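# fold the stuff below for me.
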Amino acid sequence: MNFGLIFDALLVLPSGIGLTLTLTVLSLTAGFLLSVPLAFARAFGRPSLSFTVLAYTYAFRGTPMLVQLFLLYYGLSQIEAVRASIFWVILRDPFWCALFTFSLNSAAHTTEILCRGLQSVPKGVVEAARALGLKRLQIARLVTFPIAFRISLPAYGNEIVGMIKGSSLASTVTLLEITGMARQMVSATFAPYEIFIVAGAIYLALTSTAVKATQILEQRLSTDGTPKQRRKARLRPALPDHEITTPVP
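So this is what the prediction gives:
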């Protein structure tokens, strides 16, 4: 093992972290914003609307994201109408193609995650909100969605980790994120072992940070009180038992 190459990779590959995080954060944000109305339509919409959303999520969840990226980046360029349209300014750029693909893929996964969360909300909570006079939109915004998000958070954490790792596919369309920088170094040094070990370690650090952040958010949103309150409850001594006496007549 060449430790000199490992040291060089430690200096070079972190320069791709910015693009990796940019693609990940933007795609997760766009995917989440798109998935919220789709999840409500999937869970509570008319059968025709729910089936349309299901078809979208089924197609994007059932096909590799690499194929989707290639279809968008290489496939659309073969259509003359696309090249002549105003959208070609965006679609010819690999960054926007990768971002668009990742966002649609993330939206499909997040839609199904939130849909399961929405369907898990107890009906009694919704009926109680209706009894209080809340309108349908208020119930969805103030009651149903917060509970569903708390239920769905562990699964959504997996989606965040998957998107961090999936962002490496952007290197296949010439973007120099972490994997792209690693491939560029490998082509110059012919030493894939040392360089990809460093790349894997960087991805491991990013995903570990995302997992830890998700766990902290779960604790913050826990209905059992804040972590500080739970620690105080564990350390608080139990109340002494009072001796029960019967008065003597």
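# going forward, measure contacts between C-alpha atoms and count neighbours the same way
Noted.
# what packs against the strand or helix carrying residue 39?
Using DSSP states H and E, residue 39 sits within helix 17-44. Counting contacts by 3 or more C-alpha pairs under 8 Å, 6 or more residues apart in numbering; DSSP states H and E, helix 17-44 is packed against helix 47-62, helix 94-119, helix 145-166, helix 178-189.
# let's see this one next, to set against the first:
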Amino acid sequence: MDWIYDLSTWLQGMTAGAEPWNSYARYLPQLLQGVWVTLQLVVLSGVVGILLAVPLALMRVSKNPWIWVLPYCYIFFFRGTPLLVQIFLVYYGLSQFEALREMGWIWDSVLSQAYWCAIITFSLHTAAYIAELFRGAIQSVPKGEIEAAMALGLSRRQQYKKVILPRAFGMILPAYGNEVILMLKGSALASTITLLDLMGATRNVIARTYMNLEFFLLAGVLYLLIAAVFIGFFRLLENWFNAHQHATHLSTRQLDVQVQDEHLKDTAR
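Here you go, the predicted structure:
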């Protein structure tokens, strides 16, 4: 990452000591390192969260109370308590259990580290929200599509794998994108447990420069840029998974002659 420091030095020379641009250039490496940590938190927690959300959602749609009651309580807790409280419970609360402190590398390398505690908390938190999105989407899959899968002889497992879950994922993509953006903004709370994410790096720089307004504005701009990247990414995913919603032009010439009736020609645009 030597090029970042070279860029910082070059930018400092370009600013000729003018503030706040000189300070922006001087502390650019620390801020970019904070951006990288923030991206890791959001991406890793988003991936782990959706992996946890799928089985939780499948358990939630079960009619057996012995199956759905546990994920219901889990979702109720993580949706009903503040994210900051959850971070403190994981980072400070787990150390109260002696059995955990005696777990060797699991404690030394994972549970005692602010980085992994933040990822664990964010993953559990976002999994609760995504599980509810999945539950609603699974229950909203058109009955006709499920009946068509049954008519093809697909087993219940194959129906979920090939029809229900892919359809549900396409349905929740807009809401899932919003959840990722909310997690991006919530990641700023990781700085409360000494993690140097973007907000933590910004606070460290402010402690050295006393330029509160300038660097908080810069942090806001960086968060906006990251959010714009995520929004563009999810827009591409939506276009891919929900391509049928964007097919506004229906060409009847490519259809078989036997199905080219006047109704299709009238509705084609």
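# mind checking the TM-score on these two?
With the length set by TM-score structural alignment, normalised by the length of the first structure, the two chains reach a TM-score of 0.86; 232 aligned residues with a C-alpha RMSD of 2.1 Å.
# before we move on, the earlier item: tell me which of the helices and strands packed on helix 17-44 of the first structure sits most buried.
Among these, ranked by average contacts under mean count of other C-alpha atoms under 10 Å, first place goes to helix 94-119 (a mean of 23).
# Provide the aligned range in the second structure for it.
Per TM-score structural alignment, the counterpart of helix 94-119 of the first structure in the second structure is residues 114-139.
# and if you look at stretch 197-215 of the first structure?
Stretch 197-215 of the first structure corresponds to residues 217-235 of the second structure when matched by TM-score structural alignment.
# how much does that stretch stray from the first structure?
Comparison of stretch 217-235 of the second structure with the first structure after fitting gives an average deviation of 0.8 Å (mean C-alpha distance after the TM-score superposition for the first structure).
# tell me how far that stretch lies from the chain's centre.
Here the centre of stretch 217-235 of the second structure is set off from its chain's centre by 13 Å, with C-alpha atoms, centre = their mean, to the nearest Å.
# just stretch 226-241 of the second structure next, same as before
Worked out by C-alpha atoms, centre = their mean, stretch 226-241 of the second structure lies 12 Å from the chain centre.
# repeat that for stretch 46-55 of the first structure.
Per C-alpha atoms, centre = their mean, the centroid offset for stretch 46-55 of the first structure relative to its chain is 23 Å.
# distance of residue 177 of the first structure relative to residue 18 of the first structure?
8 Å (C-alpha to C-alpha, to the nearest Å).
# looking at these two, which is more packed in?
residue 177 (25 against 12; other C-alpha atoms under 10 Å).
# list the residues that contact the spatially closest residue to the more buried one that is not a sequence neighbour.
Nearest non-adjacent residue to residue 177 of the first structure, counting by C-alpha to C-alpha, 6 or more residues apart in numbering: residue 16, 4.1 Å away. Contact partners of residue 16 of the first structure, counting by C-alpha atoms under 8 Å, 6 or more residues apart in numbering, are 176, 177, 178, 179, 180, 181.
# and whichever residue in the second structure pairs up with the fourth one, how far from residue 118 of the second structure?
Alignment of residue 179 of the first structure against the second structure is given by TM-score structural alignment, with residue 199 as its counterpart. As defined by C-alpha to C-alpha, residue 199 of the second structure lies at a distance of 14 Å from residue 118 of the second structure.
# also residue 166 of the second structure?
29 Å.
# quick revisit: out of the helices and strands packed on helix 17-44 of the first structure, which comes closest to residue 32 of the first structure?
helix 94-119 (5.9 Å; C-alpha to C-alpha).
# for the closest one, packing partners?
helix 17-44, helix 47-62, helix 65-70, helix 88-91, helix 145-166.
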